[in-house]
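Undergrad: Fold the following and give me the result.
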Amino acid sequence: MSLAVIGIVMLCGCVGNNTNNSSSSSSNAAASMPMVKLVNCKGQGSMPQLLSTKELDAVIAWEPMPEILKTKNIGKPIIYSQNLPPKGMWKDHPCCVIVASDNALKNNKVAVDEFLKLVVLSTNEINNNKSLAIDASAYWLGVDKSVEKLSVPHIEYFTNPEKDVPGTIEFVKVMNSQKSLTGKLKGVNDKDTIVNTLFDLKPYNTVMDEIKNNNSPNVNDNNIPTLRVAYLPTDHHAALFVAAKYPELFKNKYNIYLKEITPKKQYELYENGKKIANIKLIQVSEGGAKIMTLMAQNQVDIGFNGVPPAVFAIDKGTNAKIISALHGEGSAVVVRSDIPVNNWKEFVNWIKEQHKEGKQVKIGHPLPVSIQYVMIKKALEAENITYTE
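TA: Here you go, the predicted structure:
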């Protein structure tokens, strides 16, 4: 796959100043210069190019980008997100979630619930057979299966939103410590307030009750809504891809499925032979923050995106709630292939050595409101690595 194709398949590129390393003969200048420059990226599409041209030394990226970089010999993953410092902080960390607008939750409750049911069942199928996620993600993203075979095992797929509550509370605390929250959650540390502001657990509980008791909702045949569902081009959202790619599996096993109208764009959701909703899929290349912006503008009803974009948007007044988890973990720090390090400890030492020589290490991240951004900052701080942005 060419770098250009990778850029199209993944997310659009990084932005920032020229990131070439430069030496300084002044020890005073080296001492005062932060060791690392964090490069603000709008997605991940330019990461292969910027690493290849040595404009970046490393990136923190979500899957499957780390494995794309590895298979193309552009970079090497040196640590996966669950192992980043501070020790133990990121084990089972939440990453992507399903967010629904308050309007959809109020006015299209049945459609939202049953779409969520399909995602829950799809996640269960993935955990029983990871090849479903591998095949569907390769098809949907246009990447080789060999990439997905490396990527999917690093992702923990689950949907119970309560599993995300502790990690989300920690994110809110981190964001408040960085003075990043300015609205509803500014300075808030109370668990119940955070949960009530960000989560609506009722849809998931309804769905689980339906699955357990083999129940189905009453459907108003005269009112078939359209749900506009936005997602990112990442195998983090494999549950959606699997549900769309294998309708017969879900129809035969669960009597709920997506009927394809236009591949990867238009579907109809059916349950027990009845049409529940029209589903319009919207791929968003700019990241989760863009999805939340579209939701605030009433252009999206359901968003598959990261926890931090959801937190930032709801904090600032977007009328929406997290209704389900999607997965945990699934990111990595990738160092350029020519850099002589093979693990996180060696990378930290290399950063310090570069600093002594008056060089600043450049690390790219997807977005300032991404979980990857939060993790790399905390990891650098834990190692006493100074940084600028």
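
Undergrad: Every contact and neighbour count from this point should use C-alpha atoms.
TA: Noted.

Undergrad: which stretches of the stretch 51-200 of the chain form helices?
TA: Secondary structure of the stretch 51-200 of the chain (DSSP state H, counting those that start in this stretch): helices at 65-71, 102-107, 109-128, 130-141, 145-151, 165-177, 191-198.

Undergrad: And the fifth one, what does it pack against?
TA: Under the contact definition 3 or more C-alpha pairs under 8 Å, 6 or more residues apart in numbering; DSSP states H and E, helix 145-151 sits against helix 65-71, helix 130-141.

Undergrad: tell me which residues of that helix are tucked away?
TA: 145, 147, 148, 149, 150, 151 (16 or more other C-alpha atoms under 10 Å).

Undergrad: Ok, the fourth one next?
TA: Counting neighbours by 16+ other C-alpha under 10 Å, one finds that the buried residues in helix 130-141 are 131, 132, 133, 134, 135, 136, 137, 138, 140, 141.

Undergrad: Ok, the last one next?
TA: Neighbour-count burial for helix 191-198 flags 194, 195, 197, 198 (criterion: 16+ other C-alpha under 10 Å).

Undergrad: by how many degrees do that helix and helix 165-177 diverge?
TA: With axes from the mean of the first three to the mean of the last three C-alpha atoms, to 10 degrees defining the directions, helix 191-198 sits at 90 degrees from helix 165-177.

Undergrad: Which other helices and strands does helix 191-198 contact?
TA: helix 165-177, helix 307-315, strand 320-325.

Undergrad: Which among those is found nearest to residue 246?
TA: strand 320-325 (21.4 Å; C-alpha to C-alpha).

Undergrad: one more to line up against the first:
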Amino acid sequence: MKPVKIAATACIALALILVLFTTGCTQPSSPSASTTAPSANGTVGILETAGVGPMPSLLATGQVDGYISWQPVVEAGVESNIGQVAVYSKDLPPVGEWSNHPQNVFVVRKDFYAQNPDFVNDFSALNLAATQYINDHPQESAGIVADWLAGKQNFTYGNVSVSSVTAVNNALPTIEFTNDPSDSWMSSTSDFVQALIGIGTINGFVKNSSDRNAVLYNFQPYQSAAAIIAAKNVTTPAPLQNTVNVGYLMAVDHSALFVAVKDWQYFNDTYGIALKPEDLTKAKPDVADFLVNGQKVATVNLVPANAGPNLMQLAATNSLQMSYVGVPPAISAIDMGTPITIAYPIDNLGSGLVVAKGAPAQDWQSFAAWAKERSDAGKPLVIAAPGKGSIQDVMLRYALQNSGIAITEVKV
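TA: Modelled structure (predicted):
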């Protein structure tokens, strides 16, 4: 067992380094774009950044014309007065397709679930309870999330600084927290599969499967968790011998994890399930005890990363057994053969395209017109996206493609 733990620890350290690197003031040098065939509707350059940390600073210094991001970085751009929301992800083209699109899901390695079904079901019950808490107590949740993400201090992105509590409060209403894998949710997830096929991102198991639902999903953890919450009766599983590694992003989307950990006593008293930090003084705990009916069942490492594809790389090497992650990275990982399954949704919506303050873009149509105008003037727009294959990157590329706008890859 020791080699596994050492490998996991190394990957966790790498993930932590990536987060620290990308949430500071790191700025790339002036970008240069690769060439592509011209389009009558113009061209947009996409600059892939390592996570979302550099984005507000890049916009503030004029190195990009905009960025597409998850929350709270969308609201941070607005609150700092450096940017304005051109369009939230729900209004990206094709018209109406993304009106309530999936955003993040909870994924589990298949081998881990097969060996520890009761543990995964109980952990999932905690996720469902935390989601309900967020919906019932948005103000309290905003304070908890701001504490986790910034210690209730300002969000600082290079030379941009805004109130974390204000940004999170404004971000929460743009997200729908839900765990229900409804028919409409599955249909919208299928739209993501088609989008990934359309932009050439997936070419493996998912694309070629005759039964994509069987390849993508196992909703048993959700069904078992829902039954536990309804009955308010949880069975204590056998203690796990190995530490469990759970991945997440420093994003408002993953508030269920932050709320569950920071208000662990409430969930312990109400449901008999808790994720208690080993160090109660930390604003952002990294190790917690998973308790069921007052008994410690497992030690859980909480592993942040800078973008969904990074989480899926860790899952592929079994350095993460469970993870909160965007839908496209999860689909792409399954397509490439990573032995994970989507257990249930975490949230819908919650992304946005931010452009420079005063830019002539108040919706997608005016953004597309601006893109054409800038292309015709020989100065194509440059938009930052958080890593190729992330949910925001996929939605931006698909929207541009749908609008007949050519894409160039901008290098640093």
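
Undergrad: follow-up on the earlier one: would you mind finding the most buried of the helices and strands packed on helix 191-198 of the first structure?
TA: strand 320-325 (a mean of 27; mean count of other C-alpha atoms under 10 Å).

Undergrad: same for the following helix or strand past it, what does it pack against?
TA: Sequence-wise, the next helix or strand downstream of strand 320-325 of the first structure (DSSP states H and E) is strand 327-329. Packing contacts for strand 327-329 of the first structure, counted by 3+ C-alpha pairs under 8 Å, 6+ apart, involve strand 96-101, strand 155-157.

Undergrad: Tell me the counterpart of residue 271 of the first structure in the second structure.
TA: Structural alignment (TM-score structural alignment) places residue 271 of the first structure against residue 292 in the second structure.

Undergrad: now do residue 178 of the first structure
TA: So residue 178 of the first structure corresponds to residue 199, using TM-score structural alignment.

Undergrad: Closest one to residue 383 of the first structure out of the buried residues of helix 191-198 of the first structure, please.
TA: Scanning those for proximity to residue 383 of the first structure, where the rule is C-alpha to C-alpha, the winner is residue 194, at 29.2 Å.

Undergrad: thinking again about what came up before, can you tell which of the helices and strands packed on helix 145-151 of the first structure is closest to residue 241 of the first structure?
TA: Using C-alpha to C-alpha, these put helix 130-141 closest to residue 241 of the first structure, at 5.7 Å.

Undergrad: in the second structure, what residues pair with that closest one?
TA: With TM-score structural alignment as the criterion, helix 130-141 of the first structure aligns to 138-149.

Undergrad: and if you look at stretch 50-66 of the first structure?
TA: Using TM-score structural alignment, stretch 50-66 of the first structure pairs with 58-74 in the second structure.

Undergrad: Just the buried residues of that stretch, please?
TA: In stretch 58-74 of the second structure, counting by 16+ other C-alpha under 10 Å, buried: 58-60, 63-74.

Undergrad: Equivalent analysis for stretch 294-309 of the first structure, please.
TA: Buried residues in stretch 294-309 of the first structure (16+ other C-alpha under 10 Å): 294-296, 300-309.

Undergrad: Output those residues in CSV; the columns should cover distance to residue 41 of the first structure.
TA: CSV is the format used below for these (distance: C-alpha to C-alpha, whole Å):
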residue, distance to residue 41 of the first structure
294, 19
295, 22
296, 22
300, 23
301, 26
302, 24
303, 21
304, 19
305, 16
306, 15
307, 18
308, 15
309, 15
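
Undergrad: Nearest to residue 342 of the first structure among the residues you listed?
TA: residue 306 (28.2 Å).

Undergrad: What does the closest one correspond to in the second structure?
TA: By TM-score structural alignment, residue 306 of the first structure lines up with residue 326.

Undergrad: Give the closest residue to its match in space, chain neighbours not counted.
TA: residue 104 (4.1 Å; C-alpha to C-alpha, 6 or more residues apart in numbering).

Undergrad: Report how many residues lie close to the one you found.
TA: 28 (other C-alpha atoms under 10 Å).

Undergrad: Which position in the first structure pairs with it?
TA: Match for residue 104 of the second structure (TM-score structural alignment): residue 96.

Undergrad: ok, so what distance separates that match from residue 167 of the first structure?
TA: 12 Å (C-alpha to C-alpha, to the nearest Å).
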